[in-house]
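>>> coordinates only, sequence not included:
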């Protein structure tokens, strides 16, 4: 079984034509922009956001304690360690950067014909996160999402797998900037517990400037991701 999984995950698939790539991008853009579908997309972004916090927390030597996902599409990652310093700054900044970073990685894998490898990577990410989830709703989100990707990966044909992989990559890239735009437009109504406000408290750099910097990084990731997925469009 492990040998078969490895063979599937490392196999290469033909890169689809430009029309297919563009079509999945248009569908993803509609899902990001429509008010009826954005909350579901945003929950996926929140999962990756919290994963970014968790991974960087471990990388900088902090002790990961718990991850929670809530029905209002918010999330919370709790870790223990020094309350200040570069490690804490990196962990806080990683949340809003994680969707674009994963989207870029997805684009690179797809450009190399590794659509199934991308799907298996997402399955592993879901399995790793579920070990740290400490609330029922978050557990259900990861279980359903991870199981859905696993079913597509194991039982779907090449066309279905390509659609799923490209749609996920586009969603990550296109959705990553929107939560930061929402923070920016909220103004004084912005919750003061946001990552940007916590970064402002640690660094004395204004929260608005942090939001703008993170937004610019996400937009740069979008440009690079689009040029990787659909080079003819750039």
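Cool, the structure landed. Treat the numbers as computed from the prediction; the structure is a model and nothing was measured. Residues are numbered from 1 along each chain as shown.
>>> CA only for contacts and neighbour counts going forward, please
OK.
>>> what sits against the residue nearest in space to the middle of the chain?
Centroid-nearest residue in the chain, with CA atoms, centre = their mean: residue 99, separated by 3.0 Å. Contacts for residue 99 (CA atoms under 8 Å, 6 or more residues apart in numbering) come out as 45, 48-49, 172-173, 175-176.
>>> one more to weigh against that first structure:
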């Protein structure tokens, strides 16, 4: 296959619209995603996708607020770290700290919007592009491996899977991000009650704004739950 033909094929798939799966299939995708989130043996593995999105959101916020991104690390215990340079206080630092926990929910909401418009394949290629940009900022081997595995999975589905399989995959990942986003916030709340996570995003925001860290945990929870509700509305409103 020539390079020109390959590019044409990709562009045609990106700009085309795909029919949504049946309502039953969409519900099945949601059930699968919910099972992954709720069942701990699956969650501890799938949570790496949430961490990738969480740290990517920190990175995007840092760049948008004028900070200089120094690198991103992803760890095997599903934690992560995004380093940026700039003022240690002020709106840029606040925006950067704020972006992480809502990040997966907002990405899921954006994905739901693309699915509603019938652009499941465009969603997959956009995800691949974002993973490629994130890869350039990774600064440790586990993070490199995590992003490469995620990118390889998305590319394989985008390139070789049937249109029906591509849509099913896109819906399942979207459901996963929407359903998964509140869980790390609840885990954070439990860790803080137990006296741990004193350097969490919520505590950083508390110190930056001179407000209780618990307030920011509540903000994270409201945003992630609201995004889930809005995502359900968007997907349910997709014409079948």
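Thanks, I have the structure now. Fair warning: this is a prediction, and the values are worked out from it, not measured in the lab.
>>> of the contacts of residue 99 of structure 1, grab the buried ones for PyMOL.
Buried subset of the contacts of residue 99 of structure 1, written as a PyMOL selection, criterion 16 or more other CA atoms under 10 Å:
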select buried, resi 45+48+49+172+173+175+176
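>>> and the contacts of residue 99 of structure 1 as a markdown table, adding distance to residue 82 of structure 1 and secondary structure?
Shown next, in a markdown table, are the contacts of residue 99 of structure 1 (distance: CA to CA, whole Å; DSSP: H, G, I helix; E, B strand; the rest coil):
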| residue | distance to residue 82 of structure 1 | secondary structure |
| --- | --- | --- |
| 45 | 27 | helix |
| 48 | 24 | helix |
| 49 | 21 | helix |
| 172 | 31 | helix |
| 173 | 32 | helix |
| 175 | 32 | helix |
| 176 | 28 | coil |
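>>> next, count neighbours for the alignment partner in structure 2 of residue 59 of structure 1.
Alignment note (TM-score structural alignment): residue 59 of structure 1 maps to residue 64 of structure 2. Residue 64 of structure 2 has 13 neighbours, counted by other CA atoms under 10 Å.
>>> now swap in residue 32 of structure 1 and tell me
23.
>>> and it, what's its match in structure 2?
Taking TM-score structural alignment, the alignment pairs residue 32 of structure 1 with residue 37 from structure 2.
>>> what about the helix or strand that contains that match, how far off from structure 1?
Using DSSP states H and E, residue 37 of structure 2 sits within helix 23-38. Mean deviation of helix 23-38 of structure 2 from its aligned counterpart in structure 1 after superposition (mean CA distance after the TM-score superposition for structure 1): 0.6 Å.
>>> picking that back up, in contact with the match of residue 59 of structure 1, which residues?
Residues near residue 64 of structure 2 by CA under 8 Å, 6+ apart: none.
>>> distance-wise, check it relative to residue 84 of structure 2.
Plainly put, residue 64 of structure 2 is 12 Å away from residue 84 of structure 2 if you go by CA to CA, to the nearest Å.
>>> what of residue 103 of structure 2?
For residue 103 of structure 2, the distance to residue 84 of structure 2 - CA to CA - is 17 Å.
>>> re the thing from before, show me which of the contacts of residue 99 of structure 1 is closest to residue 104 of structure 1.
Proximity of the contacts of residue 99 of structure 1 to residue 104 of structure 1 (CA to CA) peaks at residue 173, which lies at 7.3 Å.
>>> which position in structure 2 pairs with the closest one?
Using TM-score structural alignment, residue 173 of structure 1 lines up with residue 178 in structure 2.
>>> so what corresponds to residue 90 of structure 2 in structure 1?
With TM-score structural alignment as the criterion, residue 90 of structure 2 matches residue 85.
>>> okay, now its match: neighbour count?
With other CA under 10 Å as criterion, residue 85 of structure 1 counts 10.
>>> residue contacts, the closest residue to it other than its chain neighbours?
Nearest non-adjacent residue to residue 85 of structure 1, counting by CA to CA, 6 or more residues apart in numbering: residue 202, 7.8 Å away. For residue 202 of structure 1, the contact set (CA under 8 Å, 6+ apart) comprises 84-85, 89.
>>> could you redo the last one with a cut-off of 10 Å?
Contact analysis of residue 202 of structure 1 by CA atoms under 10 Å, 6 or more residues apart in numbering lists 83-86, 88-89, 196.
>>> repeat that for residue 32 of structure 2.
Contacts of residue 32 of structure 2 by CA under 10 Å, 6+ apart are 26, 38, 172-173, 175-176.
>>> which residue ranges of structure 1 form helices?
Listed in chain order, the helices of structure 1 (DSSP state H) span 2-10, 18-33, 38-59, 86-111, 115-130, 136-155, 158-175, 178-186, 195-203, 207-229.
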